[in-house]
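>>> A structural model of the following input is requested.
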Amino acid sequence: LKWKMTARLQRTTHALVFFGLFGVLEAATIACRNEEGEAVDWFIFYKLPKKQDKESRETGLEYLYLDSTIRSWKRSELLINATRSALGRTLQQLYETYAFKDNNTAYVLYNDGVPKSAGYSRNFGHTKGLLLWNRIQGFWLIHSIPRFPPIPEEGYDYPSTGRRNGQSGICITFRYNQYETIDSQLLVCNPNIYSCSIPATFHQELFHLPQLCAGSHSAKIPVRHLTTLQSAQGQSFLHFAKSDSFHDDIFAAWMAQQLKTHLLTETWQRKRQELPSNCSLPYHIYNIKAIKISHQSYFSSYQDHAKWCISQKGTKDHWTCIGDLNRSPHQAFRSGGFICNQNQNIYQAFQKLVLYHEDCN
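Okay, the predicted model is just below:
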């Protein structure tokens, strides 16, 4: 009996040590994080526009939130500039990496609108994002916010320029074996990297990012490239990357035809700078004109800097894509991309936001 109890005690101790270690690993593992600071496979945020009327309490910092553990949008009780917001918690890992001078972790921050600068760089892709990874895993944040995020030295903040309009973004946790593919996709997108650190330990597998980080690249850039990526928990994503030599509307000329679905698109509609809905090809593109948050609350696409699209209701494949290009004549000449998947919860969440769209003609 004594022997049995000792064996059981040892097993329990081993289990506790294992779970204790697992807890430490969990805390040390780079991942997208929810508002509780817990690792999630992916999350999506939709920052709502600042309401223009005087009575409104909307500050332009409220956001909707969805992740791999919940079924539909929840309106966050936190503001997006809070360090406890999903973005704040996730980016905290970047600021800690920088503070501890961690030589086993790499990061790349890119944006055509660099924080604290006045203009936008047209020599690079119209693409915005952040990567943080080690040899186990990391995350990729793709977003639409100009001048975001701050450089690692400065810690988390949200720019005042990102308040007025709606903004969108997706964070996905990836195992390290996906980074070689991400590396090639970013070459096509030609990002404007404004802060980066890629220690030598990664240079064998990752060819383009270290060069882009150093401000040079020698590779021939493909006109466009489509690839499949898998999140840490096995969710499939398609990533479309177009270079600036693909002179066409990414939605109509490529994505809709490739996905074989009519698409409803929500991108920034600036007056006299928008492409009309397009039904000239087998699969059509319809511009969303207004977004509804609730029965009483909606906003126009003119107030929305978010960039996403979904399959039209009634089509058999339910695609949702989030990225960084607008439907505008100028953006046909810019590089950038979209990440798409067929998760039902994501599709339903975005489907419910569509108030109405514009038909062709």
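>>> When you work out contacts or count neighbours from here on, use the C-alpha atoms and nothing else.
Will do.
>>> tell me the contacts of residue 139?
Each residue near residue 139 by CA atoms under 8 Å, 6 or more residues apart in numbering is listed here: 30, 31, 32, 131, 132, 133, 171, 172, 173, 174.
>>> Distance-wise, check it relative to residue 343.
19 Å (CA to CA, to the nearest Å).
>>> hmm, back to that, among the contacts of residue 139, which pair sits farthest apart?
Maximum pairwise distance in the contacts of residue 139, criterion CA to CA, is 12.8 Å, between 133 and 171.
>>> about what we covered before: which of the contacts of residue 139 lies closest to residue 296?
residue 171 (29.3 Å).
>>> Give me the spatial nearest neighbour of the closest one, chain neighbours excluded.
Leaving aside its sequence neighbours, residue 171 sits nearest to residue 141 (CA to CA, 6 or more residues apart in numbering; 4.2 Å).
>>> before we move on, what about residue 337?
Once flanking residues are discounted, residue 337 sits nearest to residue 241: 4.3 Å by CA to CA, 6+ apart.
>>> quick one: which helix or strand includes that neighbour?
Using DSSP states H and E, the element containing residue 241 is strand 236-242.
>>> what packs against that strand?
With contacts defined as 3 or more CA pairs under 8 Å, 6 or more residues apart in numbering; DSSP states H and E, the packing partners of strand 236-242 are helix 179-189, strand 224-230, strand 336-341.
>>> From the contact counts, what lies against the second one?
Same thing as strand 224-230. helix 179-189, strand 236-242.
>>> So which bits of the shortest one are buried?
Of the residues in strand 236-242, those scored as buried under the neighbour-count criterion (16 or more other CA atoms under 10 Å) are 237, 238, 239, 240, 241, 242.
>>> One more, please, to line up against the first structure:
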Amino acid sequence: MVQQEASQSTEPAASGSRSRGGEALAPDSSPGEVSRLAGQLQGLALAEGTAAGWCVALKPPKSVQLVVLDCAAGGQWAETTVDAWLQRLLLNQGWTGWVCYNDETPEGSAASGTKFAHAKGILAWRKDRIGWLIHSVPAWPAAMSNECLPPLVASGQRCGQSFLFLSLPRAGNMLRRVCDQIRLMDACCYTGRVRPDEEADVPFREDRWGEHLTRTYKLQAPSLVPLGPGVWHLAKDAVWGKTWVNGRPTDLDFYEDGLARTPPFEGFWHVQSWLNGNCPPFGRTQHCDNILQIRLPDGRPYETAKDHAKWAVHRDQPLVLVGDLNRTQTCAVLGLLPFLGAVGCSKPSVAAAV
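Alright, predicted model coming up:
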């Protein structure tokens, strides 16, 4: 796949525009520059015969409804409720083990994620399969079993959210590779089930929830791991994100300084993430801008200030990212786990823009 880098932006920095390392940045993208997420996703397909599968779901603000697209849907969005979709994917699957991680742990949890990665997910496994849910919902789930998964908490329902579910074959060292990504970014694992006979296969221990995962061997960051044809995962640790420019400490923008410069993802990205926090977000840069408005299929547009989801689409290539990374300066120094979903590109994009 040949990627083309976007040219340097020549827009002047508007009043009130944000800066990074003393450099003025152009304004964020206008509402007219909304993402082509639907079209990009509908143009993606896994390679023939692959045993991996993906499913992407988006939840609008103040709603429990989802719009869902999976690799077997033929490019058609489906609608369902968030709890029904999550239960269908995660319950009664015969998992022998699982772990939940979140930087905002549920109420009542003995663990605190404030000094861990800004990462949220559920990893489950059985003899022949791995299920990996990467999501944006804080303080969820409080617990999980093969038969029970609690509904989203109120804060998760209030804002827009994103979900990505991966179904992977448990073959070779796939489980270890996934666990190494979670270990590299230093996720806060707060609950789960790990059988004694499986402790050799995973780094999680039931008596060590809320502790930093040990690294018995060196892990390189950022780490790009292929999970199947056209499916990658990119992780970093807390060391990545700080650099010195002209003698001044500078926070790196993971999307601009990492994603957009990592083969095969070079080029320009439209990014959706939560920019409402106290830490200044990055503005428009050479290879990235921020989405300001979203229109889901058959839905009214809403401003991204109401959306806690984290996803991005490439301007020119059929590449999609779904993860848990905000485009803010605090996230520059946290271990983060975005999923890079260049999930094949064997079909042209056929859908209208979101």
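>>> Just tell me what residue 41 of the first structure corresponds to in the second structure.
The equivalent of residue 41 of the first structure in the second structure is residue 53 (alignment by TM-score structural alignment).
>>> Provide the aligned range in the second structure for the strand holding residue 241 of the first structure.
Counting by TM-score structural alignment, strand 236-242 of the first structure sits on residues 230-236 of the second structure.
>>> Isn't residue 168 of the second structure up against residue 55?
No. If you go by CA atoms under 8 Å, residue 168 of the second structure and residue 55 don't touch, sitting 11.9 Å apart.
>>> who's more crowded, the two?
residue 168 (21 against 18; other CA atoms under 10 Å).
>>> and residue 331 of the second structure, which of the three is it?
helix (DSSP: H, G, I helix; E, B strand; the rest coil).
>>> Next up, the contacts around it.
With contacts defined as CA under 8 Å, 6+ apart, residue 331 of the second structure is in contact with 118, 254, 325.
>>> Out of the residues you listed, which sit inside strands?
Per DSSP state E, strands hold no members of the contacts of residue 331 of the second structure.
>>> Please tabulate those in CSV, including the columns neighbour count and distance to residue 276 of the second structure.
Converted to CSV, these look like this (neighbours: other CA atoms under 10 Å; distance: CA to CA, whole Å):
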residue, neighbour count, distance to residue 276 of the second structure
118, 26, 15
254, 24, 18
325, 27, 13
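>>> Including distance to residue 222 of the second structure, could the residues you listed go into TSV?
Shown next, in TSV, are the contacts of residue 331 of the second structure (distance: CA to CA, whole Å):
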residue	distance to residue 222 of the second structure
118	15
254	10
325	14
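>>> ok, of the residues you listed, which one's closest to residue 74 of the second structure?
Of these, the one sitting nearest to residue 74 of the second structure (CA to CA) turns out to be residue 325, at 28.3 Å.
>>> which stretches of the stretch 101-250 of the second structure form strands?
Along the stretch 101-250 of the second structure, the stretches classed as strands by DSSP state E, counting those that start in this stretch are 120-125, 129-135, 161-169, 189-193, 223-228, 231-235, 242-245, 248-251.
>>> and the longest one, how far from the first structure on average?
So that's strand 161-169 of the second structure. Comparison of strand 161-169 of the second structure with the first structure after fitting gives an average deviation of 0.7 Å (mean CA distance after the TM-score superposition for the first structure).
>>> Output the longest helix belonging to the first structure.
When the first structure is parsed with DSSP state H, its longest helix is helix 2-28.
>>> can you give me how far the helix or strand that that one is followed by is from the chain middle?
Remark: after helix 2-28 of the first structure, the chain's next helix or strand is strand 32-33, criterion DSSP H and E. From the chain centre to the centre of strand 32-33 of the first structure is a distance of 12 Å (CA atoms, centre = their mean, to the nearest Å).
>>> and the gap between the residue nearest to residue 234 of the second structure when sequence neighbours are not counted and residue 265 of the second structure?
Leaving out its chain neighbours, the residue that sits closest to residue 234 of the second structure by CA to CA, 6+ apart is residue 224, at 4.5 Å. Residue 224 of the second structure is 11 Å from residue 265 of the second structure, where distance means CA to CA.
>>> State the distance from residue 190 of the second structure to residue 199 of the second structure.
Distance from residue 190 of the second structure to residue 199 of the second structure, by CA to CA: 16 Å.
>>> Which parts of the stretch 1-150 of the second structure are helices?
In the stretch 1-150 of the second structure, the segments counted as helices under DSSP state H, counting those that start in this stretch are 37-42, 82-90.
>>> Among these, which comes closest to residue 76 of the second structure?
helix 37-42 (7.0 Å).
>>> which residues of the first structure does that closest one align to?
Taking TM-score structural alignment, helix 37-42 of the second structure hits no residues over in the first structure.
>>> Need the contact partners of that helix.
For helix 37-42 of the second structure, the external contacting residues (CA under 8 Å, 6+ apart) are 69, 74-76, 297, 312-313, 318-320, 349-354.
>>> Out of these, list just those in helices.
Per DSSP H, those never map to helices.
>>> Residue 142 of the second structure: which of the residues you listed is nearest?
Residue 142 of the second structure has its nearest neighbour among those in residue 69, at 26.5 Å by CA to CA.
>>> if I pick the residue lying closest to residue 341 of the first structure once chain neighbours are set aside, what's in contact with it?
Distances taken as CA to CA, 6+ apart place residue 237 nearest to residue 341 of the first structure, at 4.9 Å, with adjacent residues excluded. By CA under 8 Å, 6+ apart, the contact list for residue 237 of the first structure reads 228, 229, 230, 231, 339, 340, 341.
>>> do the same with residue 250 of the second structure
Per CA under 8 Å, 6+ apart, neighbours of residue 250 of the second structure: 20, 21, 242, 243, 244.
>>> what residue of the first structure matches up with residue 129 of the second structure?
In the first structure, the residue paired with residue 129 of the second structure is residue 137, using TM-score structural alignment.
>>> quick one, what contacts the closest residue to residue 293 of the second structure other than its chain neighbours?
In space, and not counting its chain neighbours, residue 293 of the second structure is closest to residue 303: 4.5 Å by CA to CA, 6+ apart. Counting by CA under 8 Å, 6+ apart, residue 303 of the second structure touches 292, 293, 294.
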